[in-house]
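1. sequence unknown, structure follows:
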């Protein structure tokens, strides 16, 4: 690898360690099995798992052919897919726990997100026997979430027209979650994230760009690794943003970060760079 990629991979590994540190600092804090903060915790672990997997894939894979020929490659396409999911994971975390302007708004947003998941599970369960106990429990859970939404302070402040519109959006596959580009703007990530995210989607959807890049690099592991620079850099940015935001929610994590100056400065630097579009 060249010096740029060496430094980037080293920096990526370091920011992963910082995220692991703030998550570990919050271990065993009793957030509750189905609590809002428990979901915040495991969304963060989801992003960490993606990042660790990206790092592992980058190291290359040895494939043994039947004739004994050993091939080595870096699966750039998998790294792109993980990078896309990493950006989405951070944006959902931001939308649920950082963006709301009040506790009541956060409660409604969180309940609506959970209801969307329940609606999807019911769609998957539609092929089962309607008397299936798991399906019955999900229906009960779904109904209870809807009751909580309608009892919430934010719901009561809505006009009748806004309530009708909100109910229609709740039935969509992504529920009331804003579009990804709108969340990129709301989270104050740089405009570069809009174009990068679109590119990652094009690759994940097996567009022509994905095929061309694989064609031009399929016999060159150095070229494959160099193409990983963009996804590694963008995920490093969102990890840094998540570290700062996660520490706003969990006091043990904020305490750990303040006690580890090097980790704090690393997260602060890259979260700032994520918003001004440098790095």
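-> Everything's here; your move. For clarity, every value in this text was computed on a predicted model and none was experimentally measured.
2. From here on, just use CA atoms for contacts and neighbour counts.
-> Noted.
3. Not counting its neighbours along the chain, what's nearest residue 75?
-> Sequence neighbours aside, residue 57 is the residue nearest to residue 75 in space, at 6.5 Å (criterion: Cα to Cα, 6 or more residues apart in numbering).
4. ok, now which ones touch the one you found?
-> For residue 57, the contact set (Cα atoms under 8 Å, 6 or more residues apart in numbering) comprises 74, 75, 78, 79.
5. another structure for you, compare them:
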């Protein structure tokens, strides 16, 4: 398949292109990545790749229309389009990518990667601590809660003793880390000794660059939370055959996002990068060219 044929599929049948990208390049690159020896905290990068691959597969199948439409019959089979789940899934895919990129790709050193990872881990533990749990909920609840508190204390000490924390002025550190206030924010930029915390939408913009990603994330969040515009859109489209002009753009965005993920894996893994270089030139050029184009889009 040459470049011209590849582009023809991208614009005429993006779902077919996406299936090819998932079953071929993404799977091959991840297989190569797993040949690399990783320590325990670095192995979470592979879990994020796993998570993205599962969401991507789900996105492909629901975009294909796995729910039979009520107007489907024996002579004509029609598949409905679950716009709520499609939007929710692309949102989770974007969040998984930006976590992978911000934790394991963007930092300039292993020390900074580990520091961000510890903040990410502690942030998750603080989130779990917000659960409404009572001692009578189940047997052993006290042990579970005590174990979590011990882990919070352990991770807090690890952060305080990490190498990278020494590079951050104390007044700047408080913007992202304060154990007394249960603050542990892994979403930040650090330049010239200054910390700039990022909201989730700012991190999407920082990692994905294109307005299409930012707007899709905002739109999908509206669907996830069942806000009025989502229900209004559902009302307008319910029972109708949704055109490719509606569905194809979000599928192409999923393609671009997957290219970014593949490119980033190759940036941090020599085995994956070698495998990408062994792929047909048109595939290699598309993934690299598309990723670089997005990353340079300021």
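-> Perfect, I can see it now. Predicted model, so just to flag it, every value in this text is computed and none were measured.
6. After superposing, what score do the chains get?
-> The TM-score (TM-score structural alignment, normalised by the length of the first structure) is 0.83; 269 aligned residues with a Cα RMSD of 2.9 Å.
7. Aligned against the second structure, show me the partner of the residue nearest to residue 75 of the first structure.
-> Alignment of residue 57 of the first structure against the second structure is given by TM-score structural alignment, with residue 62 as its counterpart.
8. Now its match: which helix or strand?
-> Here residue 62 of the second structure, judged by DSSP states H and E, is contained in helix 43-64.
9. check the fit of that helix onto the first structure and give the mean distance.
-> Here helix 43-64 of the second structure is compared with the first structure after superposition; its mean distance to the aligned residues, by mean Cα distance after the TM-score superposition for the first structure, is 1.1 Å.
10. in that helix, what counts as buried?
-> Residues of helix 43-64 of the second structure classed as buried by neighbour count (16 or more other Cα atoms under 10 Å): 44-46, 49, 52-53, 55-56, 58-60, 62-64.
11. Break down the stretch 101-250 of the first structure into its helices, ranges please.
-> Under the criterion DSSP state H, counting those that start in this stretch, helices of the stretch 101-250 of the first structure are mapped to 103-124, 133-151, 153-157, 160-170, 180-186, 192-204, 208-217, 221-226, 229-249.
12. Pull up the aligned stretch in the first structure for stretch 214-225 of the second structure.
-> Counting by TM-score structural alignment, stretch 214-225 of the second structure falls onto residues 194-205 of the first structure.
13. residues in contact with the matching stretch?
-> Stretch 194-205 of the first structure is contacted from outside by 77, 80, 81, 83, 84, 87, 181, 184, 209, 210, using Cα under 8 Å, 6+ apart.
14. out of those residues, who has the most neighbours?
-> In terms of neighbour count, residue 83 stands highest of the contacts of stretch 194-205 of the first structure at 28 neighbours, by other Cα atoms under 10 Å.
15. tell me the contacts of that residue?
-> Contact partners of residue 83 of the first structure, counting by Cα under 8 Å, 6+ apart, are 50, 51, 54, 200, 231, 232, 234, 235.
16. With residue 48 of the second structure instead?
-> Contact criterion Cα under 8 Å, 6+ apart gives 96, 97, 99, 100 as the residues in contact with residue 48 of the second structure.
17. Need the nearest residue in space to residue 261 of the second structure, chain neighbours excluded.
-> Spatially, and ignoring its direct neighbours in sequence, residue 261 of the second structure is nearest to residue 97 (6.5 Å; Cα to Cα, 6+ apart).
18. before we move on, which element is the alignment partner in the first structure of residue 275 of the second structure in?
-> Structural correspondence for residue 275 of the second structure with respect to the first structure (TM-score structural alignment): residue 256. According to DSSP H and E, residue 256 of the first structure maps onto helix 251-259.
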